[in-house]
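>>> Just the structure for this:
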Amino acid sequence: MNKVSRTRVNVRVISRIGMLSAIAVVLMMFQVPVTFVVPSFIKLDVSELPALIGAFTMGPVAAIIISALKNILNILLQGTSTGFVGELSNFLLASIFTATAGFIYQRKHTFVGAMMGMLVGAVVMTFGAVISNFYFIFPLYSNFMPMEAIVNASHAVNSNVHDLWDIMIYCIVPFNLLKAFLTSLVTLLIYKKISPLFRA
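You can find the predicted model right below:
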């Protein structure tokens, strides 16, 4: 590939990453509470969808960049209500999910590979959510909302919750599995229709 061709490819990749990042920011604005799973201060969105599409079309590194840009742009547009803790968690978990899925899909470039990538990505993300939230994210968030209040709010959702570890098992695990399922489902519904746009 000559220098001109490489430049064109780089410009094309950068423009696609920018476009997907912008879409992700818009999707991030449409957050809905799922109070049958988690307290109302944790909301659900499908903003990982563009990063997952980026992972399948451009690879796992693109997915990580999209996940980062999405959160940076969201902070610039809407600010942060969690002292950047929520955005950090979103970036980490979105990167884990989409990059894992993209890594597997790159090695098995089939429908089965995509399914396997999303399934493994969901499991790895959920495990990462438990570890990061228990040891890092929730302790940081307790600077903005007392841990007792977090536990009480979670207990109101699920009476089995009595401490931080219970939150991980009864709230964080099902929440992340639900998020991964919805994102994966939408990706399966639209990917075949839009993938030709990324081959041009």
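>>> contacts and neighbour counts: CA atoms only from here.
OK.
>>> Next, the buried residues of stretch 40-52.
Neighbour-count burial for stretch 40-52 flags 42, 44-52 (criterion: 16 or more other CA atoms under 10 Å).
>>> Return the distance of the stretch of helix or strand residue 67 belongs to from the chain's centre.
Using DSSP states H and E, residue 67 falls within helix 60-78. Helix 60-78 sits 10 Å away from the centroid of its parent chain (CA atoms, centre = their mean, to the nearest Å).
>>> list the buried ones in it?
By neighbour count on 16+ other CA under 10 Å, the buried set for helix 60-78 is 60-74.
>>> Now the second one, please; I'll put the structures next to each other:
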Amino acid sequence: MQQRNNKVLKMVVVAMLSSISYLLMLLDFPLPTFPVWLQIDFSEVPALIGAIIFGPVAGVLVELIKNILHYIIVGSMTGVPIGEFANFCAGVLYILPASYFFRKYRSIKGLTLGLVVGTVVMTGILSVLNYFVLLPAYAYFMNFSLPNEVIVTAIMPFNALKGLLIMILTLVLFPKLIVWLNQRVNAHNV
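Coordinates of the predicted model:
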């Protein structure tokens, strides 16, 4: 019975975090000096929380549900979920290292290391993905192309800055989150 309750709790929390993540995705905004189509949002924070609390699969599910909701409700400029796919990849590439290092070291230092690694991994792999998949897909479906230099001049710095801003926000929220985590662990040990 306890195991069933834990599964239900996990599903409810993942659904709640996905909803919050979707709402945060709608609150996107451009940053000065970057192209207006590069919008920053903090929708990875709930996915990070899910990955920290329940493990990486929960974080990936939050990212997946958030992007499915976004595509169904808001739609896509191209009719094809290219932006949602890019956002999903970015989120997964960011949260997996953070979850891994936090679970390995169980400390704020481990989380910080994971967030730094996540920022580097997200920035690097998304640059390759933009070069080979995303920019060609936008060019095909929207009938215009961007020079590949935009990856180095705009997309890479934007992703690095986004990773840094999400890292700062997560580290600010972490002390409150750790209190809840400790209460949860103590409740299961009783």
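>>> Superposing both, give me the TM-score.
Overlay of the two chains. TM-score (TM-score structural alignment, normalised by the length of structure 2): 0.90; 181 aligned residues with a CA RMSD of 1.4 Å.
>>> which residues in structure 2 form helices?
2-26, 44-54, 56-73, 82-105, 108-129, 135-142, 149-150, 156-189 (DSSP state H).
>>> how about residue 108 of structure 2, what's its partner in structure 1?
Correspondence of residue 108 of structure 2 to structure 1, assessed by TM-score structural alignment: residue 111.
>>> Return the most buried member of the helices of structure 2.
Sort the helices of structure 2 by mean neighbour count, taking mean count of other CA atoms under 10 Å, and helix 44-54 sits at the top with a mean of 25.
>>> Just name the closest of the buried residues of helix 60-78 of structure 1 to residue 95 of structure 1, please.
Of all these, residue 95 of structure 1 sits closest to residue 64, with 4.9 Å by CA to CA.
>>> I'd guessed that closest one sits against residue 99; true?
Yes - counting by CA atoms under 8 Å, residue 64 of structure 1 touches residue 99, with 6.5 Å between them.
>>> Mind listing the shared neighbours of these two?
When CA atoms under 8 Å, 6 or more residues apart in numbering defines a contact, no residue borders residue 64 of structure 1 and residue 99 alike.
>>> I'd like to know how far residue 41 of structure 1 sits from residue 186 of structure 1.
For residue 41 of structure 1, the distance to residue 186 of structure 1 equals 24 Å [CA to CA, to the nearest Å].
>>> again, but for residue 123 of structure 1
Distance from residue 123 of structure 1 to residue 186 of structure 1, by CA to CA: 18 Å.
>>> again, but for residue 107 of structure 1
Residue 107 of structure 1 is 22 Å from residue 186 of structure 1, by CA to CA.
>>> and what of residue 71 of structure 1?
21 Å.
>>> now swap in residue 150 of structure 1 and tell me
31 Å.
>>> do the same with residue 93 of structure 1
Taking CA to CA as the measure, residue 93 of structure 1 falls 18 Å from residue 186 of structure 1.
>>> Give the equivalent position in structure 2 for residue 27 of structure 1.
So, by TM-score structural alignment, residue 27 of structure 1 is matched to residue 24.
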